[in-house]
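1. Below: sequence and its predicted model.
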Amino acid sequence: MSSTLRRRLAAVCCAVGVAGAMVAAAPTAGAATTSDFRGVNWADPRDNYASDAVVPSGLSTTDSYATTFAKASAIIGQFRAKVGANTVRLPVNPTSVNGPFWQSYTAAVDAATAKGFKVILGYWESPTAKDGRIDDQSTFNAMWQRITTRFAFYPNVYFEPMNEPFGYSSQEWTGIATSWLSTYWYVPRSRVVVDGTGYADDVKSVCADDRLAGTHLALHFYGFWHSTWTDPQQWLADFDQRLGTCSSRTILDEFGASMTTGLNYNGPINGSNEIAYLQTVTNRLRELHMGSVYWPGLRTGDTYSLTELHGSGTVLSLSVTNASGADLLARAWGR
């Protein structure tokens, strides 16, 4: 378990009980859904919290645009071939965007969109404070100005103003998100992904704010939050309570479980909270026709990583770390 997973566990575990759970109704035929987001996170080995440039596994700050494009093309192609993804979520921070790495990092976005992928660009704070708040407003603004100037008119690029804004109250966070929409007014709202409150673990208040109408919402939901739960009904009630009635706008853009420890997610639960969790959440995503982005599709050294990177230079390939986990992800995506 990474340090960030342990941090989240301490802050989130048991924060939301199952009492009074609100069961979200499955969408009716023809209703709006987010089912066209079938994605994976491509993360820095450090879990995307970096003071320097954030660099997804396999890339390098020393690579040229052409080399980055070639590497990203290979990895993105493998995300599609090996797990059936059509969306990738990439991290950004002020150093990676406002500094020299941006000249080559843009190639990862270009490579993904060239293959028809949707790309979600999300801001991660640095590890210095890790307080769930924007580190520096001026560099944050400069970062988003540069990102949106480059990609606002790319129809497959989406913008997530901040990952897990747990340092803000719900009122503060909806105000910040509203200000972001006003500042970057030229970005279509349908291509903005607003995190839920806390560790993006509840979307009801952002969903209810009319000022954020037309945006997508991001929910995060992890099995380690309740390490003793082996009853699928507990997981179902907890998930639905966090989602409320907002499934038509929401993307579950972080969820995951151990993939390199040999668990059989197609088998019986046998006292495993992770199997109970992943079976339940993927089934619920399928029922709701709700989009999702697995954490992580690729992150070197992470036991949750769905794939492992092989090769060198620009000759790169991926192998699936857990076939049963990949099966459940495919089920969540309706296949």
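-> Here it is on my side, so go on. Residues are numbered from 1 along each chain as shown.

2. When you work out contacts or count neighbours from here on, use the C-alpha atoms and nothing else.
-> Will do.

3. show me where the stretch 101-250 of the chain has helices.
-> 102-114, 137-151, 170-183, 204-208, 232-243 (DSSP state H, counting those that start in this stretch).

4. Tell me which of those helices sits nearest to residue 250.
-> helix 232-243 (8.0 Å; Cα to Cα).

5. Now the helix or strand just after that closest one: buried residues?
-> The element immediately downstream of helix 232-243 (helix or strand, assigned by DSSP states H and E) is strand 250-254. Buried residues in strand 250-254, counting neighbours by 16 or more other Cα atoms under 10 Å, are found at 250-254.

6. take the one below as the second:
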Amino acid sequence: MFHHRRMQLLCAVSAFLLLVTVVATQVVSTATVHAATNTSQFRGVNWADPRDNYANDPVVPSGLSTSDSYSTTYAKASTIISGFANNLGANTVRLPINPYTVNGSFWNSYTGAIDVATNKGFKVILGYWEGTGSSKDGYVDNMTSFWAMWSTVTTKYANNSQVYFEPMNEPYGYSQSAWANLAAQWISTYPSIPKNRIFVSGTGWNDNVTSVCADSRLNGTYLSLHHYGFWNTSQTSYSGWVSDLENRIGSCASRTVVDEWGAPMTTGLDYNGAINGNYFIAYVQADTDTFRSLGLGSVYWPGLRTGDTYSMETLNGSGTNLSLSDNNASGVVRLKYAFGLISSPGGTTYYKLVNRNSGKVLDVVGASTADGANVDQWADNGGANQQWSLVSTGSYYKLVNRGSGKVLDVASASTADGGNVDQWTDNGGTNQQWSEVNSGGYITLVNRNSGKDLEVSGYSTADGGNVDQWTSNGGSNQQWTLVQVS
């Protein structure tokens, strides 16, 4: 992919769930290999270099370093791969390579990431990215280095059935026939590689697979498709996006894996909400429904790439003490639905918490998705940062913010009056658990750790009035109404 991953998006998010009718009339053809169901095949994420994978030096996925030893790389990757599995239900990771990565000293370390993934039962797709060169042009930069790279990679992993090979990512410099010729040459150069472990990219920016699908020399391979919402910012129709995707696949659904698709996950968009003219929401709903309907394997861009607004996960920690956290709860739900892991993308009920004194709602400041982001009150604007689900932990509840996926938290587990309230990744702490107490037609929310009530500080009625905890005093600033929004 290219520089669009740095896009920023400001939008209003609607509060109502859209009931989606899947429009999928595509006839699936029989082929030598099958994307089959997501559950049994490719439920994947890309793990990418923070600079993007187009580089004139080794590509280094987020969290790794060229100075890492094999054992350090293995340890870091072990945590990250486990995070992809535990948080997202993934069983596949797509990793970048280039000649600088493979033909130099970094390869001995980088193989640690590949090895730990396959040892954990993951499929690994190794895809070649060209460098930026004097002008990034969509061609293989140096054919001698290219073939040397692939000889090294195939020699090491030809006998590992969990490793798949993608000769080139986004071959947009080549004509349809020239690209098909190069893909066919790759296949003939490495006859020991089974065709059902080869991903032939679609033409252009991997944006259409119909021509490579029709080339008999490529029969038996998987076909790699990319599909992005930013390609048509005026397309806000769900059915329009379904048609767009199906037209790029043609009759080749049984061989196609969408190994790049993605949308902003750090801007608070609700991908289960009403489309309301937002092309990203329309696109994500259409794509995930169509993946599910046609049984397409998919590999989200990116599962992890530091600094990318599209990243599904955030990397926390340092050294080998790492963890992953989700950036957008609705995005994770949509991903799992596409993977076939849940039966419906809906099902969560969200509420606004309206303060009795001020009439304003509980709000995460700036629609932040960060740990420690402050919680205040604000006039109701329909934003996902003002909507909360109540998740039972037995006798208590976690309040999960719709925009961030993080939970309502008393900072630093304070037990003092005035202890600040923020949001934080769910860690099971009692400072993140609340009981609901009826109070004359309203409720008070009592923190399990401190025993104090959630309140708007100083009886403020202003936008931005801070929310903290305080000893129960029966004040209207400690009383709330739950208003269901979906």
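-> Received, thanks. In this text the structure is predicted, and so the values were computed from the model without any measurement.

7. Please state their TM-score.
-> The TM-score (TM-score structural alignment, normalised by the length of structure 1) is 0.92; 319 aligned residues with a Cα RMSD of 1.7 Å.

8. rewinding a little: mind giving me a markdown table with the helices of the stretch 101-250 of structure 1 and columns for mean neighbour count and distance to residue 274 of structure 1?
-> Converted to a markdown table, these look like this (neighbours: other Cα atoms under 10 Å; distance: least, Cα to Cα, whole Å):
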| stretch | mean neighbour count | distance to residue 274 of structure 1 |
| --- | --- | --- |
| helix 102-114 | 21 | 31 |
| helix 137-151 | 16 | 36 |
| helix 170-183 | 17 | 29 |
| helix 204-208 | 20 | 25 |
| helix 232-243 | 21 | 10 |
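
9. what's the distance between the residue sitting furthest away from the middle of structure 1 and residue 230 of structure 1?
-> Distance from the centre of structure 1 peaks at residue 270, with 28.7 Å (Cα atoms, centre = their mean). Distance of residue 270 of structure 1 to residue 230 of structure 1, given as Cα to Cα, to the nearest Å: 8 Å.

10. Residue 59 of structure 1 too?
-> For residue 59 of structure 1, the distance to residue 230 of structure 1 - Cα to Cα - is 38 Å.

11. Where does the longest helix belonging to structure 2 end up in structure 1?
-> In structure 2, ranked by residue count with DSSP state H as the criterion, the top helix is helix 70-88. Using TM-score structural alignment, the residues of structure 1 aligned to helix 70-88 of structure 2 are 65-83.

12. Can you check my assumption that residue 281 of structure 2 lies in a strand?
-> No: the assignment for residue 281 of structure 2, made by DSSP: H, G, I helix; E, B strand; the rest coil, is helix rather than a strand.

13. and the gap between it and residue 268 of structure 2?
-> From residue 281 of structure 2 to residue 268 of structure 2 the distance is 11 Å (Cα to Cα).

14. and what of residue 160 of structure 2?
-> 40 Å.

15. So between the two, which is more surrounded?
-> Under the criterion of other Cα atoms under 10 Å, the comparison of residue 160 of structure 2 against residue 268 puts residue 268 first, with 28 against 12.

16. Looking at structure 1, name the residue matched to that one.
-> Match for residue 268 of structure 2 (TM-score structural alignment): residue 262.

17. ok, its match touching residue 322?
-> Yes: using Cα atoms under 8 Å, residue 262 of structure 1 is in contact with residue 322, at 7.3 Å.

18. Quick one: residues contacting residue 206 of structure 1.
-> 170, 174, 194-197, 212, 217 (Cα atoms under 8 Å, 6 or more residues apart in numbering).

19. re the thing from before, packing partners for the helix or strand just after the longest helix of structure 2?
-> Note on helix 70-88 of structure 2: by DSSP H and E, the next helix or strand toward the C-terminus is strand 92-97. Judged by 3 or more Cα pairs under 8 Å, 6 or more residues apart in numbering; DSSP states H and E, strand 92-97 of structure 2 is in contact with strand 43-47, strand 123-128, strand 297-304.

20. between these, which gets nearest to residue 75 of structure 2?
-> Here strand 43-47 is closest among those (Cα to Cα), at 15.6 Å.
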